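J.: I would like the atomic coordinates for the input below:
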Amino acid sequence: MESRPPLPPFSLETARQKVRAAEDAWNSRDPFRVAQAYTEDTRWRNRSDFPRGRAQVQAFLQGKWQKEREYRLIKEIWAWHGNRIAVRFAYEWQDAQGQWWRSYGNENWEFDAQGYMAVRHASINDLAIDASERKFHWPLGRRPDDHPGLTELGL
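T.: Predicted structure coming up:
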């Protein structure tokens, strides 16, 4: 299996690179692309879902993005040590009835020696918002480099 740099142990700079790469992949809303960042036997906890392995992760993400329309995500590093990174995140999305949501959360990540994520624990809370309260206004896809992050947005 090829490696997926940057590799652990992480420095602040390489941890930031890993976080931004994850954000970019998730903003693609491509379940296959996202799943490739995880080990074949990855273990997740995402709210009350517990996908195991890339195939289950990919299926989980397909369902997620069918429900969560207009999905835009920002991740920010919280802490790192060795092969682990903690992030906080927020994303905005719209449901099928037109209601806008902001979902906030924290993730704990553990990587293998080749740079693939082996473990992902996510705790997430959802808040209904008015369209006027949205803060993430870039076109679907990668967040522009000059768009404010969570701290700058007061989140």
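
J.: CA only for contacts and neighbour counts going forward, please
T.: OK.

J.: Isn't Val119 up against Glu110?
T.: Yes. Under the criterion of C-alpha atoms under 8 Å, Val119 makes contact with Glu110 at 5.1 Å.

J.: Second input sequence below; structure requested for side-by-side comparison:
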Amino acid sequence: MTKLVPPFTAETARAKVQAAEDAWNSRDPGRVSLAYSENSEWRNRDTFLNGREEIRAFLTEKWAREIDYKLKKEYWAHTDNRIAVRFEYESRDENGQWRRSYGNEMWEFDEDGLMRRRYASINDLPIEEKDRRL
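T.: All right, here's what the predicted structure looks like:
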């Protein structure tokens, strides 16, 4: 398999997006956090995180409250070391309320292919279980 490091081609950028989707759907904070540099910078909604340890802790809390989480990412565009994606995911809370979250992410990678910046804009929509599509 081709190593997924910059500079990205359309093929490797799409593969990087699929790898991210697969990892996030594992809901394994340890696995997912390894895709980020030690000093990675995040904006996730109104939360700002710095470093792999903060990311791991954030994801642990996220998946404890977002039950039955399922994500779909879609490649949007790329440059040498940046990739833009749109995404949507569905989950339910402890009271059984389903929601669909959707938005855009901008990713920047270091020379080793680790994400050093992730900026996510996310909106949430309550949905009925019958309206799930993921």
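
J.: that older thread, which neighbours do Val119 and Glu110 of the first structure share?
T.: Taking C-alpha atoms under 8 Å, 6 or more residues apart in numbering as the criterion, Val119 of the first structure and Glu110 do not both touch any residue.

J.: And the helices in the first structure?
T.: Listed in chain order, the helices of the first structure (DSSP state H) span 12-28, 31-35, 53-67.

J.: Could you export these to CSV, including columns for mean neighbour count and distance to Gln97 of the first structure?
T.: Written out in CSV, the entries for the helices of the first structure read as follows (neighbours: other C-alpha atoms under 10 Å; distance: least, C-alpha to C-alpha, whole Å):
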stretch, mean neighbour count, distance to Gln97 of the first structure
helix 12-28, 18, 22
helix 31-35, 19, 23
helix 53-67, 16, 10
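
J.: And those helices: which comes nearest Ser123 of the first structure?
T.: helix 53-67 (15.2 Å; C-alpha to C-alpha).

J.: give me the stretch of the second structure that that closest one matches.
T.: Residues 51-65 of the second structure are the counterpart of helix 53-67 of the first structure, counting by TM-score structural alignment.

J.: got the contact list for that stretch?
T.: Residues external to stretch 51-65 of the second structure that are found in contact with it (C-alpha under 8 Å, 6+ apart): 27-30, 32-34, 36-41, 49, 69, 93-94.

J.: roughly how far out does that stretch sit from the chain middle?
T.: A distance of 12 Å separates the centroid of the chain from that of stretch 51-65 of the second structure, by C-alpha atoms, centre = their mean, to the nearest Å.
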